[in-house]
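Quick check, what structure comes out for this input:
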Amino acid sequence: MKSQNEKAELFKKIHNDTSTFIIPNPWDVASAKILTYFGFKALATSSAAHAFSEGAYDNSVPINDILTHLQKIVSATDLPVSADLGNGFYKNPKKIFETIKLSVTTGIVGASIEDVNGNSAYSIELSTERITAAVEAVKSLDFPFTLTARSDNYIIGNQDLKDTIKRLQAYQNAGADVLFAPGIQTIEEVQSILYEIDKPLNVLIGIKGSLLNYEDLSKLGVKRISLGASLYRNAMTSFVDTIKQISQTKNFSYAQKSISSNELNNLLSL
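Prediction:
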């Protein structure tokens, strides 16, 4: 296993490379191992996918449970892991500093912080203070941690591109390493954001109705593409469809298409 410092250096290098990379989002040890098997360069947790897998709502899982989850994911792979820390679990910037310092003990080499609480966005001033506190925590570390700052306007239904860009610029100036506006769905929105920032941009794919694709985003210069909870939702789609078939028709044909136990053993044999 690579050390945390080695993973951190590798994660920074990936962001400095010229190519666009996909950073998929596991929700448990098995999904982390399978994603590693298929050759991705790094992984990022998804607070929503993890919460759903625990039968809970997004951003409702206690911080201690999240830390345990992060430790399991990090231990399951030799890839760099970035953590979805939601809104940092607290409103106060000083507590955001503590969240970063605490989360680093799990072995992660990056993390993202949201600027919303439920369906309400924090003010841009408070949000910037929170990112500033996170940056201070990162600077106190003895390895290059990658901090991602999120503007979640679009996720909460506020499709205000101008305010989103203003927030991303503020977080960039506060020292964030990567910027992220989940929910944007058009090439024009991506272009507008890229024109106004100087840091790597993460774009979320896997949203219904979005026509964004790897080729277009790569040509634009998007650095990182994440999948959020879409992999988990896709897995649950198959599960629910199968259960409906069994309960409604008493038909078990799904078994003919299922991956075998031997295939799973091979995928999980890291």
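
CA atoms for contacts and neighbours, from now on please.
Noted.

Show the residue spans covered by the strands in this structure.
For the chain, strands defined by DSSP state E occupy the ranges 21-23, 43-44, 81-84, 110-113, 116-117, 120-121, 146-150, 178-180, 201-204, 224-226.

Can I get those in JSON lines including distance to residue 68?
As requested, the strands of the chain are arranged in JSON lines below (distance: least, CA to CA, whole Å):
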{"stretch": "strand 21-23", "distance to residue 68": "21"}
{"stretch": "strand 43-44", "distance to residue 68": "15"}
{"stretch": "strand 81-84", "distance to residue 68": "12"}
{"stretch": "strand 110-113", "distance to residue 68": "15"}
{"stretch": "strand 116-117", "distance to residue 68": "23"}
{"stretch": "strand 120-121", "distance to residue 68": "28"}
{"stretch": "strand 146-150", "distance to residue 68": "20"}
{"stretch": "strand 178-180", "distance to residue 68": "25"}
{"stretch": "strand 201-204", "distance to residue 68": "25"}
{"stretch": "strand 224-226", "distance to residue 68": "22"}
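
Quick check: which of those strands is nearest to residue 69?
Among the strands of the chain, the nearest to residue 69 by CA to CA is strand 81-84 (10.0 Å).

Columns mean neighbour count and distance to residue 35 on top of the strands of the chain, output as CSV?
Output for the strands of the chain, formatted as CSV (neighbours: other CA atoms under 10 Å; distance: least, CA to CA, whole Å):
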stretch, mean neighbour count, distance to residue 35
strand 21-23, 20, 10
strand 43-44, 26, 8
strand 81-84, 27, 12
strand 110-113, 26, 18
strand 116-117, 19, 29
strand 120-121, 15, 33
strand 146-150, 26, 21
strand 178-180, 26, 22
strand 201-204, 24, 17
strand 224-226, 22, 13
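
Could you also give me the structure for this next sequence, so I can compare it with the first?
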Amino acid sequence: MTAAGQDSGVERLRALHRGRASGDPLVLPGPWDAASAQIFAEAGFEALATPSHGVAASLGHADGETPADEMFAAVGRIVRAVAVPVTADIERGYGLAPGRIVERLLDAGAVGCNLEDSEDGRMVGTEEQAGFLSEVIRAAEGRLLVNARIDSYLRPVEDPLADALERGRLYVEAGAECLYPIGAPPADIPVLARELSGPLNVLATRDGPTPHELGTAGATRITFGGGLMERASDAVRDMARELRGV
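Next up is the predicted model:
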């Protein structure tokens, strides 16, 4: 994607987050390869959000163990396969410096990213993460929409809601344009939406509330993690059993 195309793409992505009516969140399917990205784009979705888990599985890696070069290459293939904006889950940036993170994302053609605030199963210090986000956002110079993932509900935190609120406020001050308290229970979504400024990204699961229900609760943006890839894998397993006559 050209620089002009990326500038247009990030503004399209930003615009999709604005003015969402209750019950009408931005639904971003998570393609794990170029073929799945094309299917989602052909279905009419206006933007896509790559999941690190789904991409890892498609490349034969466990979640969290994909080498940076392979992840960015996969994101690049997905971007090239579609004409809609793509934002990428790049975990916590693979140990790269903030400026290098921005370079790799832009080289891949992405117009946004998720950056999470835990590493090796432990929460990163709140101030440290806010500083890290600020550096990435400063380096991006408006060319990327940064979605700050908040892992308070995934790690051993005494009061996940309070921790998520504290972190969310600091991440917004650091310049994050969207907040992603992954794993937040439905009961906490209205509180998070009310107390935190800006768009709120919520994870949808197969057996949980629908995107419409999550939107009504306060979600601005819906993503699926590796859930869609897992559903596709289930379909392939069924096909394999059928072919084997089992």
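
Quantify their similarity with the TM-score.
Overlay of the two chains. TM-score (TM-score structural alignment, normalised by the length of structure 2): 0.90; 240 aligned residues with a CA RMSD of 2.0 Å.

Now do the buried residues in the lengthiest helix in structure 1.
If you go by DSSP state H, structure 1 has its longest helix at helix 230-249. Buried positions in helix 230-249 of structure 1, judged by neighbour count with 16 or more other CA atoms under 10 Å: 230, 231, 232, 233, 242, 243.

Show me which residues of stretch 198-214 of structure 1 are buried.
Of the residues in stretch 198-214 of structure 1, those buried under the neighbour-count criterion (16+ other CA under 10 Å) are 199, 200, 201, 202, 203, 204, 205, 206, 207, 212.

cool, stretch 162-181 of structure 2 as well?
For stretch 162-181 of structure 2, the neighbour count (16+ other CA under 10 Å) marks 163-165, 167-172, 174-181 as buried.

still on that earlier bit, show me which of the buried residues of helix 230-249 of structure 1 is closest to residue 112 of structure 1.
Nearest to residue 112 of structure 1 among the buried residues of helix 230-249 of structure 1, counting by CA to CA, is residue 230 at 17.6 Å.

which one in structure 2 is aligned with the closest one?
Under the alignment (TM-score structural alignment), residue 230 of structure 1 pairs with residue 227 in structure 2.

so that match sits right up against residue 203, yeah?
No: at 9.6 Å, residue 227 of structure 2 and residue 203 do not qualify as touching, with contact defined as CA atoms under 8 Å.

Excluding chain neighbours, give the residue nearest to residue 205 of structure 1 in space.
Counting by CA to CA, 6 or more residues apart in numbering, residue 205 of structure 1 lies nearest to residue 227, which is 5.2 Å off, once chain neighbours are set aside.

how far away is the match of residue 230 of structure 1 from residue 1 of structure 2?
With the distance defined as CA to CA, to the nearest Å, residue 227 of structure 2 ends up 28 Å from residue 1 of structure 2.

Helices along structure 2, start to end?
With helices called from DSSP H, structure 2 shows them at 3-17, 34-42, 52-58, 68-81, 98-108, 126-140, 160-173, 189-195, 211-217, 227-244.

Show me what the longest one is packed up against.
Translated: helix 227-244 of structure 2. The contact analysis (3 or more CA pairs under 8 Å, 6 or more residues apart in numbering; DSSP states H and E) places helix 227-244 of structure 2 against helix 52-58.

Next, the buried residues of the helix it packs on.
Across helix 52-58 of structure 2, burial judged by 16+ other CA under 10 Å covers 52, 53, 54, 55, 56, 57.

Of the buried residues of stretch 198-214 of structure 1, just say which sits nearest to residue 108 of structure 1.
Using CA to CA as the measure, the one of the buried residues of stretch 198-214 of structure 1 that approaches residue 108 of structure 1 most closely is residue 202, at 17.9 Å.

Just the closest of the buried residues of helix 230-249 of structure 1 to residue 34 of structure 1, please.
The closest of these to residue 34 of structure 1 turns out to be residue 231 (CA to CA; 12.0 Å).

Count the neighbours of the closest residue to the closest one other than its chain neighbours for me.
The shortest distance from residue 231 of structure 1 to any residue other than its chain neighbours is 7.3 Å, reached at residue 25 (CA to CA, 6+ apart). Other residues near residue 25 of structure 1 number 28, with proximity taken as other CA atoms under 10 Å.

Tell me the residue in structure 2 aligned with residue 25 of structure 1.
Counting by TM-score structural alignment, residue 25 of structure 1 corresponds to residue 30 in structure 2.

so who does that match touch?
Applying CA atoms under 8 Å, 6 or more residues apart in numbering to residue 30 of structure 2 gives the contacts 37, 48, 49, 50, 51, 54, 223, 224, 225, 226, 228, 229.

Quick check: residue 238 of structure 1 vs residue 73 of structure 1, distance?
As judged by CA to CA, residue 238 of structure 1 and residue 73 of structure 1 stand 23 Å apart.

likewise residue 123 of structure 1?
Here the distance between residue 123 of structure 1 and residue 73 of structure 1 works out to 33 Å (CA to CA).

out of these two, which sits in the more crowded spot?
A direct count of neighbours by other CA under 10 Å for residue 123 of structure 1 and residue 73 places residue 73 higher, at 28 against 12.

In space, what's closest to the aligned partner of that one in structure 2 - neighbours in sequence excluded?
For residue 73 of structure 1, the aligned position in structure 2 is residue 78, judged by TM-score structural alignment. If you skip the residues right next to it in sequence, residue 78 of structure 2 has residue 34 as its closest partner in space, 4.5 Å away by CA to CA, 6+ apart.

The one you found: neighbour count?
The burial count assigned to residue 34 of structure 2 is 17, neighbours taken as other CA under 10 Å.

List the residues that contact the residue nearest to residue 163 of structure 2 when sequence neighbours are not counted.
Here the nearest residue to residue 163 of structure 2 in space, its sequence neighbours aside, is residue 152; by CA to CA, 6+ apart that works out to 6.3 Å. Contacts were defined as CA under 8 Å, 6+ apart; by that measure residue 152 of structure 2 touches 123, 160, 161, 163, 164, 181, 182.
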